[in-house]
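# Pasting a predicted model and its sequence here:
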Amino acid sequence: MAAAGARRIIFTNIAQDGTLQGLELAPLKALLEAVHIPVIASGGVRDLRDIEALQQLRRDTNLEGVIVGKALYEGTLPDTVWENQ
């Protein structure tokens, strides 16, 4: 992908997107190992545990960020997540 000019990838697990069932980390980890450009995760964030798992993954990989939708609207994340950005 980088060879084709991609500078960043948004990886959306469409099976998890909008379900509030939590992240499925295995496919994301596989992508992070396969590419060397920044990746933004999306799809399935449920609560603070998911954010913490992504923070841990970010320390060791090229994970750049996360897109959160329904968890924000449903209020399943504490306000401190947004205050600490």
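Structure received. Numbering: from 1, shown residues only.
# going forward, measure contacts between C-alpha atoms and count neighbours the same way
Noted.
# so who does the closest residue to T76 other than its chain neighbours touch?
Using C-alpha to C-alpha, 6 or more residues apart in numbering and skipping residues adjacent in sequence, the residue nearest T76 is D47, 5.5 Å away. By C-alpha atoms under 8 Å, 6 or more residues apart in numbering, the contact list for D47 reads G22, A71, T76, L77.
# And here is the other one:
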Amino acid sequence: VAGIIYTDIKRDGMLSGPNIKETKLLADSVSIPVIASGGIHGIDDVKGLLEAGGIWGAITGKAIYSGSLDVVEAIELTKSYEAR
């Protein structure tokens, strides 16, 4: 296994915010990349995942299609964290 996609199925497609606490707990418990999925609504959710640290990526699905997340803004935000 090269990585894990952690999907909180109660939040998937609901745009209610990702489960940062559990995603971070999993990321801290394994030595492979963990990708967050489920509930991401907007840039604040992306920022929360970045600030948690140790989470390798995020699947943003519905947030992109609904227009609640600006992909360019999210990529730029991610770049600012990569520089740290």
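Thanks, I have the structure now. Since the model is a prediction, treat every value here as computed from it, not as a measurement.
# Which among the contacts of D47 of structure 1 count as buried?
Among these, those buried by neighbour count (16 or more other C-alpha atoms under 10 Å) are G22, A71, L77.
# CSV for those, including secondary structure?
Conversion of the buried ones among the contacts of D47 of structure 1 to CSV gives the following (DSSP: H, G, I helix; E, B strand; the rest coil):
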residue, secondary structure
G22, coil
A71, helix
L77, coil
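# ok, back up a step: the residue nearest to T76 of structure 1 maps to what in structure 2?
Under the alignment (TM-score structural alignment), D47 of structure 1 pairs with G42 in structure 2.
# Look up how far P18 of structure 2 lies from its match.
10 Å (C-alpha to C-alpha, to the nearest Å).
# Quick check: buried residues in stretch 37-49 of structure 1?
For stretch 37-49 of structure 1, by 16+ other C-alpha under 10 Å, it's I37, P38, V39, I40, A41, S42, G43, G44, V45, R46, D47, L48.
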